[in-house]
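Chemist: let's see this in three dimensions:
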Amino acid sequence: MANFHDTPSTPSPPQRTPGTGERRLAALLARADIALNGSRPFDLQLHRPGAAARILAQGSLGLGEAYMDGDWDCEQLDGLIQRLLAARLQNAVHPPVLALARLRARLFNLQSRARAWVVGRAHYDLGNDFFAAMLGESMAYSCAYWADADTLDAAQNAKLELVCQKLGLRPGMRLLDIGCGWGSLLRHAAEHHGVQCVGLTISRAQAEWTQQRCQGLPVTVKLADYRSFEVAPGARFDRVASIGMFEHVGNKNYPAFFDVARRALKPDGLMLLHTIGKTRHHEATDPWIDRYIFPNGQLPTLGQITDCVDAAWVTEDVHNFGADYDRTLLAWHAQFRQHWPRFAARYGDRFRRMWRYYLLSCAGAFRARAVQLWQVVLSPTGVPGGYRRPLS
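Modeler: This next block holds a predicted model:
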């Protein structure tokens, strides 16, 4: 029998000394209680040392692209992003790409009529079957309302009903939905409230889906940018809604957006705006989100909204339930992960990593309260006696 102590030992490979980029990245992450190659689920596991310099040089764009390329991983990606944003580490990195993004937004109208169609082709036209697998029965691609709901479908139905209640929809009314998506609000309002609906979208796939799904209902869908939509004075709408579309309007176009809505609405009507928003005016659109998910997007501040409406509208109600978006995004990710095998061959693994990063990083951002979700109810001249928000 061989003696263990006589068995030649294999020398351990020499420990690699971390480079300057890794040391700098580790020190930065430590400020958010994140360890480089640590053992906790939200710690960042670095696979390629060169990615550290890439992340430090390019900020959020480098972080997202390096993840897509498999340069790093994290078991709890949403927890990692939550900690990064809560510690405001984005302010510690100043990549040139971020300064360029701010300059472009100041100099150019990135959401012009010609550019408005880009996000439809790049994002919303990816495949109706893909979005149906992720979004569920409602096909609502906006924040759900989880106050009394336990499932995604129930929470989305609760959000749609909340919108209808806030608008006070009644049978025979006419509703305009600016940015109708896959028609979730149109269908709900027509089926449950007897409302005649018109929806606008810049996505051909969304228009086709909505027209098919709403057959037999008093629903019309128009493939049109909101700026090209004209309403005759005698055909104005009782109510106007915009759910999750305002993020594509851009601050240079806010006056035009609200002017279109105002001209479409009867003098005694109501409008509901449902939008993601940012808390700090100076923060630019995330370069990674702009490049890979929502090109030419821009989040508003609440102040920008109120500045645009104070001359021609009365702000009746403001409701923030942005924390519900965290849970919504996690539910979407769970369904995306469940159904991914159906789409793997079509989209490939880099898309899988991109979509995982998108959903979970956004969940972390809402959990950190770095971004918000507002529902704002407006009226042209003020509701007589005052507006009362329905119990929710």
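Chemist: C-alpha only now, for contacts and for neighbours.
Modeler: OK.
Chemist: check which helix or strand Val119 maps to.
Modeler: Assessed by DSSP states H and E, Val119 sits inside helix 118-119.
Chemist: what packs against the very next helix or strand once past that helix?
Modeler: Using DSSP H and E, the helix or strand that follows helix 118-119 in sequence is helix 128-135. On a contact count with 3 or more C-alpha pairs under 8 Å, 6 or more residues apart in numbering; DSSP states H and E, helix 128-135 meets helix 204-213, helix 323-339.
Chemist: which of the ones you listed is buried the deepest?
Modeler: Stretch with highest mean neighbour count among those: helix 323-339 (a mean of 19; mean count of other C-alpha atoms under 10 Å).
Chemist: ok, residues contacting that helix?
Modeler: Residues from elsewhere that reach helix 323-339 (C-alpha atoms under 8 Å, 6 or more residues apart in numbering): 133-135, 143-146, 152, 356, 359-360, 362-364, 366-367, 369, 372-373.
Chemist: again, 7 Å this time
Modeler: Applying C-alpha atoms under 7 Å, 6 or more residues apart in numbering, the contact partners of helix 323-339 are 133-135, 143-146, 152, 356, 359-360, 363-364, 366-367.
Chemist: repeat that for stretch 255-270.
Modeler: Contacts of stretch 255-270 (C-alpha under 7 Å, 6+ apart): 167, 227, 231, 236-240, 308, 377-380.
Chemist: from the residues you listed, which land in helices?
Modeler: Applying DSSP state H to the contacts of stretch 255-270, the entries found in helices are 167, 308.
Chemist: can you put the contacts of stretch 255-270 in a markdown table and add neighbour count and distance to Pro390?
Modeler: Below are the contacts of stretch 255-270 laid out as a markdown table (neighbours: other C-alpha atoms under 10 Å; distance: C-alpha to C-alpha, whole Å):
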| residue | neighbour count | distance to Pro390 |
| --- | --- | --- |
| Leu167 | 22 | 9 |
| Arg227 | 14 | 31 |
| Val231 | 13 | 29 |
| Arg236 | 20 | 25 |
| Phe237 | 26 | 21 |
| Asp238 | 23 | 18 |
| Arg239 | 26 | 16 |
| Val240 | 27 | 18 |
| Cys308 | 17 | 25 |
| Val377 | 24 | 12 |
| Leu378 | 26 | 15 |
| Ser379 | 24 | 16 |
| Pro380 | 21 | 20 |
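Chemist: one more to line up against the first:
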Amino acid sequence: MTSEPHLGPVALPDTRARHTVEKLLDGSGVTLNGSSPQDIQVYHPDFFSRVLRQGTLGLGESYMDGWWECKRIDEMAHLMLRHGLGEHAKSRSERLKYRLQSGLVNLQSRARAYIVGEAHYDLGNDLFQRMLDETMCYSCGYWKNANNLHEAQVAKLDLACRKLDLRPGMRVLDIGCGWGSFAEHAARHYGVEVTGITISREQAELARQRCEGLPVEILLEDYRDLEGSFDRIVSIGMFEHVGHRNYATYFDTVQRLLAKDGLFVLHTIGSNTSDIGADPWIHRYIFPNGILPSIRHIADASEGKLLMEDWQNFGADYDRTLMAWLANFDAHWHEIADRYNERTRRMFRYYLSVCAGAFRARDLQLWQVVYSHRRDGRYDAPR
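Modeler: Prediction:
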């Protein structure tokens, strides 16, 4: 297999597999070897059988291997999903394999909690520093009044701070603090003390550097091991790694740690259905053991523990965020190309593009949910 560039499509045999793929794409707006940016340029004769056999795993791996190209993978994914190819693209064996795994094993147990940190977040701070903006936010920006990525990320951080009604001197817990973006913003602009936890050593190291001199403590720790009491709790882009078998434990932990007059903001990608599953390619190459919650998952796990005060969806903003990350990634790749291989470059381009397409098709959502213990009076959520 190779990742070397090709000059153009190769001559392909008229096979049954190709006809099947063409039939699936018929009416989607995506064609094979066409002239539109969303069209797939096929370079390898086994592409069709591989995709039919392996579904999204085969589609993603074959792109990493240089078997096909597309100028606008984001739009290709958007059109294919809007055409209803999402379920067709997941092979039956891969769906069954994940359901069996998640049914028999807690894929997000304490012992396995650090796997995603080691596999993805520890890949290299230099890569993420070039892909993200100065805040180092690795979650959806809030584009309501923003003109660029940095403004959108600052707006997202400030939106969470305002929803938490932060006051100077408060103790705040950041579950899944990443590179310290929220901790730095909240401590600097709202005068609060922040404890941030992450399961990534690379994130923890850089977060401590970014928050130096501020009342911020960064811990390499699993959320289930935390003790203490906090006036406010926030979790931005971490709940996707909790897993359905641990949702109840997660909300039990938040309930235990949150002060009686406290507020909790949960910021998470969400699924339109409550099916237990994960995209096989994303599961293998980007976020091992990750799973997206549904509205029902979150509601069932939090019921009787916390009071839901507000639920906001700005999932459409993730499309713009991902495309901005992709533009940054492409613009700065040459600065780190000697430290990574071409397959890694194609992996990240594919990941950012197909996720943008999924949010554009509204197959994925982004929720900010505000919880409290039972408070007196009315809660008005900022927007």
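Chemist: ok, back up a step: ok now the helix holding Val119 of structure 1, how far from the chain's centre?
Modeler: The chain centre lies 14 Å from the centre of helix 118-119 of structure 1; the measure is C-alpha atoms, centre = their mean, to the nearest Å.
Chemist: okay, the lengthiest strand in structure 2 sits on what stretch of structure 1?
Modeler: Longest strand in structure 2, counting residues (DSSP state E): strand 258-271. The aligned range for strand 258-271 of structure 2 in structure 1 is 265-278, by TM-score structural alignment.
Chemist: can you tell me the mean distance of that stretch from structure 2 after alignment?
Modeler: With mean C-alpha distance after the TM-score superposition for structure 1, stretch 265-278 of structure 1 departs from structure 2 by a mean of 0.4 Å once superposed.
Chemist: so which bits of that stretch are buried?
Modeler: 265-266, 269-278 (16 or more other C-alpha atoms under 10 Å).
Chemist: out of those, who's nearest Gln58 of structure 1?
Modeler: Using C-alpha to C-alpha, Lys278 is the member of the buried residues of stretch 265-278 of structure 1 that sits closest to Gln58 of structure 1, with 21.5 Å.
Chemist: so Ala99 of structure 1 sits in a strand?
Modeler: No. Counting by DSSP: H, G, I helix; E, B strand; the rest coil, Ala99 of structure 1 falls outside a strand, being helix.
Chemist: where's Asn91 of structure 1 relative to Leu77 of structure 1, distance?
Modeler: Distance, Asn91 of structure 1 to Leu77 of structure 1, using C-alpha to C-alpha, to the nearest Å: 20 Å.
Chemist: over to Pro384 of structure 1?
Modeler: 49 Å.
Chemist: who has more neighbours out of those two?
Modeler: Leu77 (21 against 7; other C-alpha atoms under 10 Å).
Chemist: what number of residues lie near whichever residue in structure 1 pairs up with Ala155 of structure 2?
Modeler: Per TM-score structural alignment, the equivalent position to Ala155 of structure 2 in structure 1 is Ala158. If you count neighbours by other C-alpha under 10 Å, Ala158 of structure 1 ends up with 19.
Chemist: you'd agree Ala158 of structure 1 is up against Asp148?
Modeler: No. Taking contacts as C-alpha atoms under 7 Å, Ala158 of structure 1 lies outside contact range of Asp148: 8.2 Å.
Chemist: can you give me the distance of the equivalent of Gln196 of structure 1 over in structure 2 to Ala186 of structure 2?
Modeler: In structure 2, the residue matched to Gln196 of structure 1 (TM-score structural alignment) is Glu193. Taking C-alpha to C-alpha as the criterion, Glu193 of structure 2 is separated from Ala186 of structure 2 by 8 Å.
Chemist: burial count for Leu306 of structure 2?
Modeler: Leu306 of structure 2: 21 surrounding residues under other C-alpha under 10 Å.
Chemist: which bit of structure 1 covers stretch 80-87 of structure 2?
Modeler: Here stretch 80-87 of structure 2 aligns to structure 1 at residues 84-91, judged by TM-score structural alignment.
Chemist: what secondary structure does Asp317 of structure 1 sit in?
Modeler: strand.
Chemist: any idea what it aligns with in structure 2?
Modeler: Match for Asp317 of structure 1 (TM-score structural alignment): Asp310.
Chemist: quick one: contacts for that match?
Modeler: When contacts are counted by C-alpha under 7 Å, 6+ apart, Asp310 of structure 2 is found next to 369-370, 381.
Chemist: kindly recompute the last result at 8 Å.
Modeler: In this structure, Asp310 of structure 2 makes contact with 369-371, 381, judged by C-alpha under 8 Å, 6+ apart.
Chemist: for Thr220 of structure 1, same thing?
Modeler: By C-alpha under 8 Å, 6+ apart, the neighbours of Thr220 of structure 1 are 197-199, 211.
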